[in-house]
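1. sequence unknown, structure follows:
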């Protein structure tokens, strides 16, 4: 079950209401989410008292973004255990709520394994639930630390590729604090450039059909006082042609072993434009987004979303008129093609930045080396200095 309520000024951070938190009111533990479908019109929280409510929140995109989905999945397992649900069933439902984002299944498995291990040691159900919660909280903290390190590595890479500062960065979808335990992935790099006085302009794709760029990235950029400009997705080509883009920064929902990147649909055309115009195309994602068990891009399952997301426009301010709750913009009965993601091949990716450093060129070997280095190096240390070559760390 989920309930919504507006959040008061209490318990707000500099970037607004926390995107996710665990609370234990007298009536039992809950997972509280910032409902991202209501932004930017209002900050409303969704209080989830059971795993089905979290599954619904994930499917409706009230909570979204690969790293945050992993954190949500882990908290969902802890909630199932604490509330007396069948943990295995809850884990399966949570992990399958969005198939492309590998972080979701990684977070679910991490909390589930902690729960299993506690039971195997002879612990009580309460102790096992606490073990799952501890695993979720650890993942949450690690993601925040990873975000800070990615920002450092990404800014160092930008300065290396684009000496002199004044970066004009094009980004797609939303990759900030709304998708992360910290300040985000690709957006965190742009924010680091802004704080260093080296961001000249953040170009924000609106990101049809659900406008995550316009609604969410614009909202975050405005809160940080960043110089940003919103554009329709199909206007990106004219920006490249005019020489107004220095680099493209995007996130990822799954990175295959060969370096193929699944990200919000519309990313692949940007990579093609960037290659033609000799502009770096950089992917920023935590190591949990890398999936060595998916060999290549063709093996990535791409989530297909409902057609009404294309045939209608839904915003918090608009009246609900269509079958999907939005304003119809196509004839009744129109068929729609609505993949949530597309896949960019590794040869179009200049670099992949994680908390462990940057892989460039992007190959199976450079990614394997980067992943190994990330596992060896504990989180919490400062970003490595830049340097050329494969498997930059």
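-> Ah, there it is. Just so it is clear, the model here is predicted, and its values are computed rather than measured. Numbers count the residues shown, from 1 in each chain.
2. Only C-alpha atoms from now on, for both contacts and neighbour counts.
-> Noted.
3. ok, the closest residue to residue 245 other than its chain neighbours - contacts?
-> Of all residues not flanking residue 245 in the chain, residue 168 sits nearest, at 5.4 Å (CA to CA, 6 or more residues apart in numbering). For residue 168, the contacting residues are 199-203, 244-247, by CA atoms under 8 Å, 6 or more residues apart in numbering.
4. same question, residue 111
-> Taking CA under 8 Å, 6+ apart as the contact definition, residue 111 lies against 74-75, 77-78, 131-133, 135-136.
5. so can I have CSV of those residues showing neighbour count and distance to residue 357?
-> Supplementary listing: those in CSV, determined by neighbours: other CA atoms under 10 Å; distance: CA to CA, whole Å:
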residue, neighbour count, distance to residue 357
74, 32, 25
75, 30, 28
77, 35, 31
78, 36, 31
131, 24, 31
132, 32, 29
133, 25, 29
135, 25, 25
136, 28, 24
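6. In the stretch 201-350 of the chain, mark out all the helices, start to finish.
-> Assigned helices in the stretch 201-350 of the chain, in chain order: 212, 218-223, 236-241, 267-276, 308-311 (criterion: DSSP state H, counting those that start in this stretch).
7. now the helices for the stretch 1-150 of the chain?
-> Defined through DSSP H, counting those that start in this stretch, the helices belonging to the stretch 1-150 of the chain, from first to last, are 51-59, 66-83, 87-95, 102-120, 125-161.
8. circling back to that earlier point, which two in the contacts of residue 168 are spaced the farthest apart?
-> Taking CA to CA as the measure, the contacts of residue 168 reach their widest spread between 199 and 244, a distance of 13.0 Å.
9. and the two? which has more neighbours close in?
-> The residue with the greater number of neighbours, taking residue 199 and residue 244 and applying other CA atoms under 10 Å, is residue 199; the counts read 21 against 16.
10. Could I get the contacting residues of the more buried one?
-> With contact taken as CA under 8 Å, 6+ apart, residue 199 is in contact with 165-169, 190, 193, 227.
11. how about the strands in the stretch 151-300 of the chain?
-> 167-171, 199-205, 228-231, 247-250, 254-256, 261-264, 281-284, 290-291 (DSSP state E, counting those that start in this stretch).
12. Let me have those in JSON lines, adding distance to residue 363 as columns.
-> Formatted as JSON lines, the strands of the stretch 151-300 of the chain follow (distance: least, CA to CA, whole Å):
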{"stretch": "strand 167-171", "distance to residue 363": "23"}
{"stretch": "strand 199-205", "distance to residue 363": "28"}
{"stretch": "strand 228-231", "distance to residue 363": "32"}
{"stretch": "strand 247-250", "distance to residue 363": "18"}
{"stretch": "strand 254-256", "distance to residue 363": "10"}
{"stretch": "strand 261-264", "distance to residue 363": "12"}
{"stretch": "strand 281-284", "distance to residue 363": "14"}
{"stretch": "strand 290-291", "distance to residue 363": "13"}
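13. try this one next to it:
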């Protein structure tokens, strides 16, 4: 964990990432220069996790903008939008992708009266700011999340919402890392997370590397560890939260939440405000990405493990109903039901602090 999940190599005009498809067996650092390489890296999950995708997209569109060889604003703007829309097509569910790209587009529009060189400098500043904010956001999610647990607690997590999914700390793992620093000695259970095994390959890898007490379990073992009383809270990340608190996260999260509800274990969604989509009323309006069948039938196996021609349903995400969620942990506090009110209050607090910062 001594490497940055995502960073900008401005001198060589590249986005540099850890190729997460090679973990945990190999730590491979790759540089992305072209639109196709950046798009592929997001789609193929070489970079993954909503916040990390947002940072990679911001750096990516900046890298592409640097190469646009024109001094004409209109030509520059048209090409910028074309490349931005292309990158935005790589994954439909994670709202941070479009959020970061739209934020970069607003920079271009806000500086329309300046030279293209000045616009490129503004894009650089904004992309760096997006990453710096991600680090602050994750730490604050960790601080708020830590108030929901006590030393020695058992925590279950699903998929990877750790440092590998962000710039630092992670979202769902931020309370775990801060707790580790402060001697809380949590006992963490990491679901393997079929079919792409992000829990086994990534969460178990990074927590173990950081000295956290982590136990890997198969997805279908979560009920057993809860029934045994080994889990006091569930922390998971998410890719999009609807206005009513429904949360889209890696497939299987809703199963964990339903089981946790039965056993009286609180489920907390760790969500930066950039992941909360107040324009989507409920989870029914969230587009769920469908992934290739080969991820279920062939990936990770030496030989194909399913019959040829069998039908495969492989959604990347499911939506956890807000009634199964005990709280949504953001950088501005913990939202509780009814989420239609508390999430609005969270954004009001965010806007208030932004005004105060501007006035100061």
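-> Here it is on my side, so go on. None of the values given here were measured: they were computed from a predicted structure.
14. can you tell me which of the helices of the stretch 1-150 of structure 1 comes nearest to residue 292 of structure 1?
-> Between residue 292 of structure 1 and these, the tightest spacing by CA to CA is seen for helix 102-120, at 10.7 Å.
15. Tell me the spacing between the counterpart of residue 305 of structure 2 in structure 1 and residue 312 of structure 1.
-> Under the alignment (TM-score structural alignment), residue 305 of structure 2 pairs with residue 329 of structure 1. Remark: distance between residue 329 of structure 1 and residue 312 of structure 1 (CA to CA, to the nearest Å) = 5 Å.
16. who has more neighbours, these two?
-> Comparing residue 329 of structure 1 with residue 312 by other CA under 10 Å, the one with more neighbours is residue 312, at 22 against 13.
17. excluding its backbone neighbours, what's nearest that one?
-> What sits nearest to residue 312 of structure 1 in space, not counting adjacent residues and going by CA to CA, 6+ apart, is residue 328, at 4.2 Å.
18. Tell me how many other residues crowd that neighbour.
-> Residue 328 of structure 1: 19 neighbours (other CA under 10 Å).
19. Same question for residue 276 of structure 1.
-> The criterion is other CA under 10 Å. On that basis, residue 276 of structure 1 has 12 neighbouring residues.
20. gap between it and residue 240 of structure 1?
-> Where residue 240 of structure 1 is concerned, residue 276 of structure 1 sits at a distance of 9 Å (CA to CA).
21. do the same with residue 6 of structure 1
-> 41 Å.
22. for residue 241 of structure 2, what are its contacts?
-> Contacts were defined as CA under 8 Å, 6+ apart; by that measure residue 241 of structure 2 touches 247-248, 271, 275-278, 283.
23. same question, residue 144 of structure 1
-> Contacts for residue 144 of structure 1 (CA under 8 Å, 6+ apart) come out as 180-183.
24. and what of residue 228 of structure 2?
-> Neighbours of residue 228 of structure 2 in contact, by CA under 8 Å, 6+ apart: none.
25. For the counterpart of it in structure 1, give its distance to residue 169 of structure 1.
-> Using TM-score structural alignment as the criterion, the counterpart of residue 228 of structure 2 in structure 1 is residue 242. Computed as CA to CA, the residue 242 of structure 1 to residue 169 of structure 1 distance reads 14 Å.
26. again with residue 108 of structure 1
-> Relative to residue 169 of structure 1, residue 108 of structure 1 is positioned 34 Å away (criterion: CA to CA).
27. Looking at those two now, which is surrounded by more residues?
-> Neighbour totals were compared for residue 108 of structure 1 and residue 169, and residue 108 leads with 29 against 24 (other CA under 10 Å).
28. returning to what we had before: among the contacts of residue 144 of structure 1, which one lies nearest to residue 219 of structure 1?
-> residue 183 (13.5 Å).
29. average distance between stretch 140-149 of structure 1 and structure 2?
-> Mean deviation of stretch 140-149 of structure 1 relative to structure 2 after superposition (mean CA distance after the TM-score superposition for structure 1): 0.5 Å.
30. aligned partner of residue 239 of structure 2 in structure 1?
-> For residue 239 of structure 2, the aligned position in structure 1 is residue 253, judged by TM-score structural alignment.
31. surely its match meets residue 99?
-> No. At 9.8 Å, residue 253 of structure 1 does not count as touching residue 99 under the criterion of CA atoms under 8 Å.
32. okay, those two: which has more neighbours?
-> The neighbour comparison of residue 253 of structure 1 against residue 99 (other CA under 10 Å) goes to residue 253, with 26 against 18.
33. Quick check: the residue lying closest to that one once chain neighbours are set aside vs residue 264 of structure 1, distance?
-> Of all residues not flanking residue 253 of structure 1 in the chain, residue 101 sits nearest, at 4.6 Å (CA to CA, 6+ apart). From residue 101 of structure 1 over to residue 264 of structure 1 the distance is 10 Å, taken as CA to CA.
34. check contacts around the residue nearest to the spatial centre of structure 1.
-> Ranked by distance to the mean C-alpha position of structure 1 (CA atoms, centre = their mean), the top residue is residue 65 at 2.8 Å. Counting by CA under 8 Å, 6+ apart, residue 65 of structure 1 touches 174-175, 178-180, 253.
35. For residue 61 of structure 2, see how far away residue 86 of structure 2 is.
-> 10 Å.
36. how much space between residue 214 of structure 2 and residue 155 of structure 2?
-> Using CA to CA, we find residue 214 of structure 2 at a distance of 9 Å from residue 155 of structure 2.
37. what sits in contact with each of the two?
-> Residues touching both residue 214 of structure 2 and residue 155 (CA under 8 Å, 6+ apart) are 187-189.
38. Run a quick neighbour tally on the counterpart of residue 55 of structure 2 in structure 1.
-> Residue 55 of structure 2 maps onto residue 71 in structure 1, with residues paired by TM-score structural alignment. The burial count assigned to residue 71 of structure 1 is 31, neighbours taken as other CA under 10 Å.
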